[in-house]
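[1] A predicted structure for the sequence below; I have some questions about it.
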Amino acid sequence: MHAKVVVVGSLNMDLVARAQRLPRAGETLPGEAFFTVPGGKGANQAVAVARLGGSVAMIGNVGDDAYGQQLRKALEVEGIDCQAVSVCEGVSSGVALITVDAASQNCIVIIPGGNGLLTPQAVQRFDALLQAAEVIICQLEVPYDTVAWTLARGRELGKQVILNPAPATGPLPPAWFAHIDYLAPNESEAEALTGIAVSDQASARRAGERLLQLGAGKVIITLGAQGALLVTEQGHRHFPAPSVQPLDTTAAGDTFIGGFAAALVRGLEEGEAIALGQRAAALSVTRAGAQPSIPYLAELQP
C-alpha cells in the first residue's frame, strides 16, 4: 500500500533540561529534571498523520549515532514508511538542546546534523514516494533548496502541497508561492512572511490576503487559543479553538498540520479537516513533550 502523505523534513532528538530559571552567561545552575524526546517538525508531523488516520512516508536524514536509531524506531512503531529515512555517515543526528524554566520559558540551541545534509538529490532518490502520494508536506528545518525542489516537484506531479513555514525568519522566496496549495503559518510566522503584525482575526486576514497576493493557493493562519483563519480567493472563514488548559504547547502546530493532512486524504472536506486538526492540537497541548503529546484519532471528540 502506497503512503498517501509524504513528509519531507527534519528529525531531531530533543534534550530537555528543567530548572527554576534560565542560566546567565557563564553560570552553572542545578537542574530539576532531564529527558529525551523524539522531535523535529517533519517527524512530528509524520507521527501526527499516522496517529490521526493517514498512511504516511517520511523523507529525511539521521546521523550514524544512537539518537538516529531511536528517531527512526520512533517512526517505525507508528507504522510510518521509513525507507527514505537515510543515515549520514560521520554526522550527528539533529539535536535540540532545550532548557525550560519554572514559568515554561525556554531557550533552545538546534544542531541540524543530518537534517542539514538533506539535498534535493537525496529527495529525488525517493521520487516514487512523491509520485504515489496525494499530499506532500514540507517545513523549514532542512535546507531551503531542498524545500524549493520538493514544492516544485509536488506541483509538477499535481499533488496537494502543504508548506508549514516554520521556523520562519523572514519572507519566503517569491517563486515558492505558486507551488503551494496550503500555506500554514502561525501568528509569528505570518508576521515574518508579510511584515504584518498578527494578533487577532482582522490582522490575520490582512496577512492571509497578502500571502494570497504573493501567489499562495490558500492560507491557514493558526492563532493558538483564538483558533484558525482560512483565507482564500473566495473570502475567509474563522474556526474557533476548543477551550483547554494548556500544559505544554510543543508540537501543537505540527499536530494541526498532520491532522489536517490525514483528514484530507481520508476524504474529509476542507473545513472538517481544519476542525479535526484543531481538536487534535488542543488535546496535544494538555500533555508534555513533542511526539508523546500527539493524540490518536480514537481520542478525539467528534
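    Yes, it's here.
[2] contacts, neighbours, all on C-alpha from now
    OK.
[3] I would like the residues contacting the host helix or strand of residue 121, please.
    Using DSSP states H and E, residue 121 maps to helix 120-124. Helix 120-124 is contacted by residues 8, 59-60, 145-147, 149-150 when judged by Cα atoms under 8 Å, 6 or more residues apart in numbering.
[4] Any idea how many residues pack against residue 197?
    Using other Cα atoms under 10 Å, residue 197 has 16 neighbouring residues.
[5] Just confirm it contacts residue 203, I think it does.
    Yes. Using Cα atoms under 8 Å, residue 197 is in contact with residue 203, at 6.8 Å.
[6] Wait, residue 210 touches residue 191, no?
    No. Applying Cα under 8 Å, one finds residue 210 not in contact with residue 191, separated by 10.7 Å.
[7] Residue 296: neighbour count?
    18.
[8] Same question for the one 4 residues further on.
    Using other Cα under 10 Å, residue 300 has 14 other residues around it.
[9] The helix or strand following the helix holding residue 121 packs against which elements?
    Counting by DSSP H and E, the next helix or strand C-terminal to helix 120-124 is helix 127-132. Of the remaining helices and strands, none touches helix 127-132 by 3 or more Cα pairs under 8 Å, 6 or more residues apart in numbering; DSSP states H and E.
[10] quick one: contacts of helix 127-132?
    Under Cα under 8 Å, 6+ apart, the answer for helix 127-132 is 2-4, 6, 57, 136, 154, 157.
[11] what's the one helix or strand residue 59 maps to packed up against?
    Secondary structure assigned from DSSP H and E places residue 59 in strand 56-63. When contacts are defined as 3+ Cα pairs under 8 Å, 6+ apart, strand 56-63 packs onto strand 5-8, helix 41-51, helix 66-76, strand 81-88.
[12] So which of those is nearest residue 226?
    Closest approach to residue 226 among the helices and strands packed on strand 56-63 is made by helix 41-51 (21.7 Å; Cα to Cα).
[13] Run through the neighbouring helices and strands of that closest one.
    Partner elements for helix 41-51 (3+ Cα pairs under 8 Å, 6+ apart): strand 5-8, strand 56-63, helix 66-76, helix 252-265.
[14] now the angle between helix 66-76 and it, please.
    Interaxial angle of helix 41-51 relative to helix 66-76 (axes from the mean of the first three to the mean of the last three Cα atoms, to 10 degrees): 30 degrees.
[15] Show me how far helix 41-51 is from its chain's centre.
    8 Å (Cα atoms, centre = their mean, to the nearest Å).
[16] Comparison target, given below:
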Amino acid sequence: MDKVLVVGSLNMDFAVYMDRRPQAGETVMARSMKLVPGGKGANQAYALGKLGANTAMIGAVGTDTFGQQMLRNLEQVSVNTDGIKKIAGVETGKAFIEIENSGQNSISVIAGANAAVDEKMVLEQEERFSQTDAVVMQLEIPVPAVIAAAKLAKAHGKTVVLDPAPARKDLPDELWAQVDITKPNETELALLTGLPTGTEEEVVTAAQALIAKGVKHVLVTLGGDGTLLVSAEQVEKFPAYKVKAVDTTAAGDCFLAAFMSRFTGENFAEAIDFGAKASAIAVTRQGAQTSIPTVEEVQNFQ
C-alpha cells in the first residue's frame, strides 16, 4: 500500500527490565528502566514510516513533554502528524511494561489523551480517508471511534485493517463487517471469539468464525510457530524465523506494519514473509519504536 492512514493510540512506554516478573504480593528487583515512545497506533505508524510507506496518523496526545516527544519521533520517519490533536489539560497516554529475560512482557496502560479520540475527531479528518489506500486501526482508543473510522474507510473504498488488541469479547458485528484484514494472535483470537485456540485446527475454526462475521482475511500470528492465513477460500501457514528474543514489545505492531508496507492487495506470501523478517529483528532489540528495523536490515535478514 503506497499510502497508509493509522488511526490509534500514542503512549510513552516505561519499560522495566528484570529477570522475572513478580507474582502477587512479591517485590522483584529490576535491572533498568527506559522511556521509549510506544502505543500500538504510534508503533505501527512509526514502523510504516521507517519502512518506506507514505504514512499519516490520527490520534491524540497531551500538551506535555511526552506528547511533544511522541510527535517528534514520528516526524523523524516522515509520518504526517497533522491529524494528531494536542489536548491541553490531559496527559499523554502511558504504558508500564515489565520485561523478563525471555523477552516476554506484561503491560498496563493509562489511556490519557487516547480516550479523547471520538467519532467527531475521526469524521473531521474525512479528507485523509479519501487520500489513502488503507486504514489501520487498533483497540487502544474508544471502540466508537474505531467503528467510525472503519465505516468511513469502507465508504471511500479503502482497505480496512484491524489489529484487535487489546482484545475484547464485545466487539460489535457492525465493526467486523467492515474489516478486510485482521491480525490477532492465538490468545486474542480466543478472547474475540470465545472459542479454544490450543491447537492449529482450533485456531482455524476460531478464525473462520470471524470470516462468518464478514472479515475477508484473518492473519493469526503464532509467535515462533509462524502465521496462519485464513479466508473463505484458503488456509495457509507461513513459517517464522528463529531468533533469540530479548523483548517482544511491539513485535506484533512491527509485523503488521511491515506486512502493510509491502502488501499490494494480493501478494500475501511476500508481505507476510517481509513482516516475519521485520518482527524477528525487532524481538532481538529492546523497546517499542526503538526496535523497528530499516528496510535494508529486513531485506538483508537471513
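    Yep, it's here. If you're wondering where the values come from, they're calculated on a predicted model, not measured in any experiment.
[17] hmm, back to that, can I get the helices and strands packed on helix 41-51 of structure 1 in TSV with mean neighbour count and distance to residue 276 of structure 1?
    Compiled in TSV, the helices and strands packed on helix 41-51 of structure 1 are given as follows (neighbours: other Cα atoms under 10 Å; distance: least, Cα to Cα, whole Å):
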stretch	mean neighbour count	distance to residue 276 of structure 1
strand 5-8	30	17
strand 56-63	28	17
helix 66-76	19	22
helix 252-265	29	6
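[18] can you put those in CSV and add distance to residue 242 of structure 1?
    CSV is the format used below for the helices and strands packed on helix 41-51 of structure 1 (distance: least, Cα to Cα, whole Å):
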stretch, distance to residue 242 of structure 1
strand 5-8, 26
strand 56-63, 27
helix 66-76, 28
helix 252-265, 13
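[19] most centrally placed residue in structure 2?
    residue 253 (3.7 Å; Cα atoms, centre = their mean).
[20] where do the helices sit along the stretch 151-300 of structure 1?
    187-194, 201-214, 252-265, 270-284 (DSSP state H, counting those that start in this stretch).
[21] Generate CSV for these, with distance to residue 164 of structure 1 as supplementary columns.
    As requested, the helices of the stretch 151-300 of structure 1 are exported to CSV (distance: least, Cα to Cα, whole Å):
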stretch, distance to residue 164 of structure 1
helix 187-194, 9
helix 201-214, 13
helix 252-265, 8
helix 270-284, 14
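[22] any idea which of those is most buried?
    Mean neighbour count (mean count of other Cα atoms under 10 Å) peaks for helix 252-265 among those, with a mean of 29.
[23] which residues sit against that helix?
    By Cα under 8 Å, 6+ apart, helix 252-265 of structure 1 touches 4-5, 41, 44-50, 52-55, 134-135, 164, 184, 186, 222, 270, 272-278, 280-282, 284-285, 294.
[24] Residue in structure 2 paired with residue 81 of structure 1?
    Aligned counterpart of residue 81 of structure 1 in structure 2: residue 80 (TM-score structural alignment).
[25] Skipping its backbone neighbours, what lies nearest that match in space?
    Nearest residue to residue 80 of structure 2, sequence neighbours excluded (Cα to Cα, 6 or more residues apart in numbering): residue 56, at 4.4 Å.
[26] dump the residue contacts of the one you found.
    Applying Cα under 8 Å, 6+ apart, the residues contacting residue 56 of structure 2 are 4-6, 45, 79-83.
[27] Kindly recompute the last result at 7 Å.
    By Cα atoms under 7 Å, 6 or more residues apart in numbering, the contact set of residue 56 of structure 2 is 4-6, 79-81.
[28] what do you get for residue 78 of structure 1?
    47, 50.
[29] Could you look up the SS state of it?
    Counting by DSSP: H, G, I helix; E, B strand; the rest coil, the backbone at residue 78 of structure 1 sits in coil.
[30] host element of the aligned residue in structure 2 for residue 141 of structure 1?
    Counting by TM-score structural alignment, residue 141 of structure 1 lines up with residue 140 in structure 2. According to DSSP H and E, residue 140 of structure 2 maps onto no helix or strand at all.
[31] got a list of what the closest residue to residue 140 of structure 2 other than its chain neighbours touches?
    Once flanking residues are discounted, residue 140 of structure 2 sits nearest to residue 9: 5.7 Å by Cα to Cα, 6+ apart. Under the criterion of Cα under 7 Å, 6+ apart, the neighbours of residue 9 of structure 2 are 39-42, 59, 114, 140-141.
[32] same thing with residue 94 of structure 2?
    11-13, 109-111 are the contacts of residue 94 of structure 2 under Cα under 7 Å, 6+ apart.
[33] make it 10 Å
    10-14, 37-39, 66, 108-114 (Cα atoms under 10 Å, 6 or more residues apart in numbering).
[34] any common contacting residues for residue 210 and residue 191 of structure 1?
    Common neighbours of residue 210 of structure 1 and residue 191 (Cα under 10 Å, 6+ apart) are residue 204.
[35] What residues sit buried inside stretch 160-180 of structure 2?
    Burial within stretch 160-180 of structure 2, assessed by neighbour count using 16 or more other Cα atoms under 10 Å, is assigned to 160-165, 167, 175-180.
[36] Which of those residues sits closest to residue 89 of structure 2?
    Nearest to residue 89 of structure 2, judged by Cα to Cα, of these is residue 165 at 27.1 Å.
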